[in-house]
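> got a predicted structure plus its sequence, pasted below:
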Amino acid sequence: MGVVNVTPDSFSDGGVWFDPEAAIAHGLRLWEQGADIIDVGGESTRPGALRPDEPEEMRRILRVVAELAGAEVVVSIDTMRAAVAQAAVASGARIVNDVSGALGDPAMAEVVAAAGVDFVAMHWRGHSVDMQSRAHYDDVVADVCRELAARVAALTAAGVAPERIILDPGLGFAKLPEHNWALLRALPDLVATGHRVLVGSSRKRFLGLAGRDEQTIRPADARDIATAVTSAYAADAGVWGVRVHDVVATRDALAVRRAWRGESEDGR
């Protein structure tokens, strides 16, 4: 899943793809580089970010979604708003990727159920402006698994087909670095739920700190090697997908993993 942030303030590339023409070109480039899905988002979810209003989020993403979908790109819409999700699906999006797991908008589950599209439910404890204050867990793996199970129950009760639900542990969202590493080590537990699992570690701060300290942390645009390594380990754990900014690095890492294991392109 290649990332297209149509935002002025995303943590890794804020503003670079804010112009719709630039965002569309970037999405097509990621697709040509081997992304299976292009994830288009109009709201930054970096810690401390403020939300755009709904009309502004619509303005940012709808043309991008429509033009990519018109070019036969598989598009995912990254939004917490049901109305935005509904409009994006009408414009050609095939997946709704909601970092709130439908907690941010009570109408989301009904919209997704009616649309019959795949739905990514991420572990979430609150909006970006104060989410890091909620990074308190008795046992982060058990707590995240339990809270995701509650989302699955609520979504299926609202009519979302269980096979449509994809789970995301929410790395970096109300998580400290030690929480993120614990969740990555526990990916087989999430995969064992029977739901597809999406991992979004790309360029996140905890990767910048791996082997470093606060004074020597890698900047966001220097974390693609660490992201690619994470993608290969995630593939070994059996995840369905990885959400990345640099598609080429991750495709290369996955190709090396397959060759190492003697697998073909389709995993056999």
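Right, received. Where do you want to start? Residues are numbered from 1 along each chain as shown.
> every contact and neighbour count from this point should use C-alpha atoms.
Fine.
> how about Ala22, secondary structure?
For Ala22, the secondary-structure state derived from DSSP: H, G, I helix; E, B strand; the rest coil is helix.
> and for it, the neighbour number?
15 (other CA atoms under 10 Å).
> against Val6, how distant is it?
9 Å (CA to CA, to the nearest Å).
> these two touch, right, Thr230 and Val199?
No. Between Thr230 and Val199 there is no contact under CA atoms under 8 Å: 9.2 Å.
> what's the neighbour count on Leu209?
With other CA under 10 Å as criterion, Leu209 counts 17.
> what sits closest to it if chain neighbours are left out?
Nearest residue to Leu209, sequence neighbours excluded (CA to CA, 6 or more residues apart in numbering): Ile217, at 5.2 Å.
> I figured the one you found hits Arg203, correct?
No. Ile217 lies out of contact with Arg203 (CA under 8 Å); the separation is 11.7 Å.
> ok, structure two:
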Amino acid sequence: MTYYRPLVQHGEARPEGAVPLAGSALWFTEVEILNREGPPRVAPVGFVPEAERRRLSARRPSIAGLDMTQPQIMGILNVTPDSFSDGGRHSGIETGKAAALQMVADGATIIDVGGESTRPGAEEVSETEEIERTAPVIAAIRAASPVPVSIDTRKATVGMEALEAGANLLNDVSGFTFDPALAPLAAQASVPVCIMHAQGDPATMQDQPTYANVLLDVYDFLEQQIDRLEATGVIREQIVIDPGIGFGKSQAHNLTLLRNLSLFHGLGCPILLGASRKGFIGKIGKEPRADARAPGSIAVGLAALGQGVQFLRVHDVAETVQALRLWQAVR
């Protein structure tokens, strides 16, 4: 199989033959051609077959009412006692609602509510407990604001209760491999989904993760899961993909994915990046405190936006939005 990674550029002046990236203001004239048998090579965009070129260039339909030609900021709302950087801070209905509304005021365009920690080493939470943590908070947010809400869960029962409470998107860190009932639920409810790649489960995922080729292995998994969800009845235009930074990846794996994010536009879906406060940011940035990693998280996020990523999933909303405004202004 051959893969095509657009070499992304920006600017109002474009050379003849430049192809827009996912219908955005970004564009490309060359691609890196990748396969598993030989070294990569750079070639003009004309070498890309028509079907693949259309998928790379087509404008992405809106997701939960959000414009995919503009960067969207997903605020992380962990209503758990043990999340890796903010466990316990937002548990409880009123506390969770207040935190969500503050993120909206700070510029978040969607809120991601999670009731089960997926930090390395985390144990599974019962469906009942996860529902009790998330559904009332989602209902409270929905009663107070029209902001889209996603439910961060691997479980169909939790997802169903979240949708009943007003959630707009199903975000599954297992890539819809954990609970076979979750994909049919998404199809029946006609809601957008986010497929994330993870190797292993949270309890074991950082125990020496290995890949034949991390970039192409993650791409192939996401393509396979997109096809599987389409077969279930989920429409491709409502699928978001996430390469799963930090989920069964070493620092080298994370950096390889981050350097090559534009490859994933070949899947024809919006891309979500969740790198906020992750361990590799602390290691490279020499910051052991997770809640002090906003600068490193923002640096990674802006680099991803330069490759056309549509969603940044972040803890530090106000700081990220400020950086985004300046990034857009100077570009």
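Looks like it came in fine. All figures in this text were calculated on a predicted structure; none of them were measured in a lab.
> Arg185 of the first structure -> the second structure?
Counting by TM-score structural alignment, Arg185 of the first structure lines up with Arg259 in the second structure.
> now do the contacts for that match.
Going by CA atoms under 8 Å, 6 or more residues apart in numbering, Arg259 of the second structure touches no other residue.
> trace Ala87 of the first structure over to the second structure, please.
By TM-score structural alignment, Ala87 of the first structure lines up with Glu161.
> in a helix, that match, correct?
Yes. Judged by three-state DSSP, Glu161 of the second structure forms part of a helix.
> tell me which of Ile217 and Arg203 of the first structure has more neighbours.
Counting neighbours by other CA under 10 Å for Ile217 of the first structure and for Arg203 shows that Arg203 has the greater number, 24 against 17.
> residue in the second structure matching that one?
So, by TM-score structural alignment, Arg203 of the first structure is matched to Arg277.
> my read: that match touches Arg293, true?
Yes. Look at Arg277 of the second structure against Arg293 with CA under 8 Å: they come within range, at 5.3 Å.
> okay, and the common contacts of the two?
Counting by CA under 8 Å, 6+ apart, Arg277 of the second structure and Arg293 have no contacts in common.
> contacting residues for the residue mapped onto Ala114 of the first structure from the second structure?
Matched across to the second structure, Ala114 of the first structure falls on Gln188, judged by TM-score structural alignment. By CA under 8 Å, 6+ apart, the residues touching Gln188 of the second structure are Gly233.
> for the one 3 residues further on, same thing?
Contacts for Val191 of the second structure were tallied using CA under 8 Å, 6+ apart; they are Asn168, Leu169, Leu170, Gln238.
> looking at the residues you listed, spot the one nearest Gln251 of the second structure.
Leu170 (27.6 Å; CA to CA).
> helix, strand, or coil at that closest one?
Leu170 of the second structure ends up strand, using three-state DSSP.
> ditto for Leu77 of the second structure
Leu77 of the second structure ends up strand, using three-state DSSP.
> how many other residues sit next to it?
28.
> next one: Ala150 of the first structure
11.
> in which helix or strand would I find it?
Using DSSP states H and E, Ala150 of the first structure sits within helix 140-157.
> repeat that for Met58 of the first structure.
Short version, using DSSP H and E: Met58 of the first structure is in helix 54-70.
> pull up the aligned stretch in the second structure for that helix.
Counting by TM-score structural alignment, helix 54-70 of the first structure falls onto residues 127-143 of the second structure.
> need the contact partners of that stretch.
Contacts of stretch 127-143 of the second structure (CA under 8 Å, 6+ apart): 79-80, 91-94, 96-97, 100-101, 113-116, 149, 151, 155, 157-158, 161-162, 165-167.
> circling back to that earlier point, residue contacts, the match of Arg203 of the first structure?
Arg277 of the second structure makes contacts with Ser85, Ala290, Asp291, Ala292, Arg293, Ala294, Gly296, Ser297, His315, as judged by CA under 8 Å, 6+ apart.
> repeat that for 7 Å
Residues counted as contacts of Arg277 of the second structure (CA atoms under 7 Å, 6 or more residues apart in numbering) are Ala290, Asp291, Arg293, Ala294, Ser297.
> now, of the residues you listed, which are buried?
Buried members of those, counted by 16 or more other CA atoms under 10 Å: Ala290, Arg293, Ala294, Ser297.
> in helices only, show me these.
Within those, residues falling in helices by DSSP state H are Ala294, Ser297.
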